[in-house]
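all I have is the shape, not the residue letters:
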């Protein structure tokens, strides 16, 4: 089965920094060494046009003149490993997502992710800084978010408190509204706690756009995402699915943050096929535990995980819910 959700990706503890660094002078280009955690990486030679198009056409160009070195691996994205990195000239810390050139399919996916990320600018979206294309692979530069991913926070500290859950949900909803109202709109298609990053001030940011779609026609007919967070229409794939599938996954993520467990509960499904059948072909929905006392949160989740996508609220309407006020 070709679902990305069949394998649980390691959490992407990427990303928080500052605005993209301006070009700086550097030594002659050096090829990055993937085998050494502290080996410096320089800008590789480029043809007159980048692999993603020319600057005159508005397409993204590689970040030139940046001298940097790679640190330890801090996560795993949809189509590449994520490392901590440092600008050698100013010492700035950022994150770099690396995709080996030996995997053309993943390189192409990463280029599509770059085309989506390069136009996004919002406090609740991880910031794209640039890219580098060399013999060592395709490197995507992102802001470094010191707190890491939400799933790791849940694993370390347990379920969020009522106040922090409200804050995290509001931040995520704002980021989602920004994506869904872009022109053209962006559908994330893989919202879950491991794709939410948290900075040191508990600002929550949507990350990992490797499964995302940016198009005037938001409807998709591809089964993509992580199974326990998938909307029923994504699994059934009869009439396509779009932004409302993000709302379902968002509701599942709120349950995840409120319980520190997967949205359907720990060890609920003993196989992927059983999970697909249960989510896609029964009338059940993920819910908060019976003893969970925040009724406003319970109602918020209930609205997100309505099985009929047409009756789910949009992100704009969710922001007015009493739980987020």
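That came in fine, so what should we check first? The shown structure was predicted, so the numbers you read here are calculated from the model rather than taken from an experiment.

from here on, contacts and neighbour counts on C-alpha atoms
Noted.

can you pull the contacts of the residue nearest to residue 112 when sequence neighbours are not counted?
Nearest residue to residue 112, sequence neighbours excluded (Cα to Cα, 6 or more residues apart in numbering): residue 210, at 7.9 Å. By Cα atoms under 8 Å, 6 or more residues apart in numbering, the contact list for residue 210 reads 77-79, 109-110, 112-113.

show me where the chain has helices.
Taking DSSP state H to define them, one finds helices in the chain at 104-117, 150-157, 162-180, 232-236, 243-259, 272-281, 295-304, 315-318.

buried residues, the second one. List them.
Judged by neighbour count (16 or more other Cα atoms under 10 Å), helix 150-157 contains these buried residues: 150-154.

just among the contacts of residue 210, which is most surrounded?
Among these, the one with the most neighbours (other Cα atoms under 10 Å) is residue 110, at 24 neighbours.

alright, now check it against this:
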């Protein structure tokens, strides 16, 4: 049997796709397989291009462990995996997982490590949106401890794959730096080829693409990019694009999230300089900058102003790191999307009402024309259209950020951080939208003169309607 990398379901050895979820299979071990007579596999925790990680039970000690399997049989990958085991075996730090065992079974390499229950930093931000700056820095300072410990080894160890997905947030309140698959022991004249190919877009510095040797400052770039993601919710643009482009595509963090203190923004941008010499010289220097940023007067809570804060005229959308830009959607295009939705939902309402009338005709044994006339007198079609239209728009905006009409026009609804607006914003927005129409469309007219094209319903919900340029 083999486990599915997505849902951990058991499948036959000859199967190519999972019988439960349809995902392609990777020839992983089956649930219940016991390796070395000691480690019983329970489920798949994660699966990537070169390896998989299982949750396993140590039958000798009775505790849960994380068992990493190398799926790449090439000599280069085998040597890299063995080096990861050697590196981790000699490390002892409260924010690094401990290696408990290393072995080879049926030609595959396995690494047994502490199992850390909890989400990754990436999972947390995807669920909650951008973190408050103080919370993001709290997690990163713990990772900085681990990275400073690695850099202090003799010879120094460079992680080279720091990113939100490799920072596990344990249920014990600690952050752990994991996955040393492409780590490098920094020795004189040591320059590996693996580092030039093993990159994570958005988090790897330019030199890791092969433009220059990697060193401690490569990890500092990745730490800055990780903090950028934590406080903005956006993956930074690829470093190589920032180097080769005519202009730097990195949007300043405060243009996305105005709650970020200016000193913290400066620390992030310095860590992410494309030239290594312009970054922090050490992790210790970066730690001092982050601590200073949070204690600076501008980072302290400020009294609320009676004036409406001015939003930075940057893209309010949560864009991928591909340089795609958006602007506030023009009113005429929003009107087109709205009337498209009216036509679509009107057709759906008519068909549903027609089906309902047909069913009532069958059940009541009355003529169809009589049933239809009775339904019209009771305003069934109107209720279906208006009530259903409200529910349709609320559900679509909350779940997908766009209705069918908006999707056809390339529009979507986002909050101030550029993230999906969520359920309560979607409902507030539709309630206000209904009230605005009852107020003779004054709220819509307001949007004609607003710089961000926000109607009263957008202002009440804190949302924007944007389109791709």
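Structure's in. What do you need? What you are looking at is a predicted structure, and each value in this text was computed from that prediction instead of being measured.

quick revisit: the residue nearest to residue 112 of structure 1 -> structure 2?
Under the alignment (TM-score structural alignment), residue 210 of structure 1 pairs with residue 181 of structure 2.

center of structure 2, which residue is that?
Centroid check for structure 2 by Cα atoms, centre = their mean gives residue 126 as the closest residue, at 4.0 Å.

can I assume that residue is in contact with residue 233?
Yes - counting by Cα atoms under 8 Å, residue 233 is a contact partner of residue 126 of structure 2 at 7.4 Å.

quick check, nearest of the buried residues of helix 150-157 of structure 1 to residue 235 of structure 1?
residue 151 (23.6 Å; Cα to Cα).

these two touch, right, the closest one and residue 194?
Yes - the pair residue 151 of structure 1 and residue 194 qualifies as a contact (Cα under 8 Å) at a distance of 4.8 Å.

common neighbours of those two, please.
Listed as contacting both residue 151 of structure 1 and residue 194 by Cα under 8 Å, 6+ apart are residue 11.

could you export the buried residues of helix 150-157 of structure 1 as JSON lines, including distance to residue 307 of structure 1?
Formatted as JSON lines, the buried residues of helix 150-157 of structure 1 follow (distance: Cα to Cα, whole Å):
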{"residue": "150", "distance to residue 307 of structure 1": "26"}
{"residue": "151", "distance to residue 307 of structure 1": "25"}
{"residue": "152", "distance to residue 307 of structure 1": "29"}
{"residue": "153", "distance to residue 307 of structure 1": "29"}
{"residue": "154", "distance to residue 307 of structure 1": "27"}
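
what's the closest of the residues you listed to residue 39 of structure 1?
Nearest to residue 39 of structure 1 out of these is residue 152 (Cα to Cα; 27.8 Å).

aligned to that closest one, what sits in structure 2?
Checking TM-score structural alignment: residue 152 of structure 1 goes with residue 123.

contacting residues for residue 256 of structure 1?
Residues near residue 256 of structure 1 by Cα under 8 Å, 6+ apart: 193, 262-263.

inside strands: which ones of those residues?
Residues of these located in strands (DSSP state E): none.

got a winner among the residues you listed for most neighbours?
Neighbour tally across the contacts of residue 256 of structure 1 (other Cα under 10 Å): the maximum, 27 neighbours, falls on residue 193.
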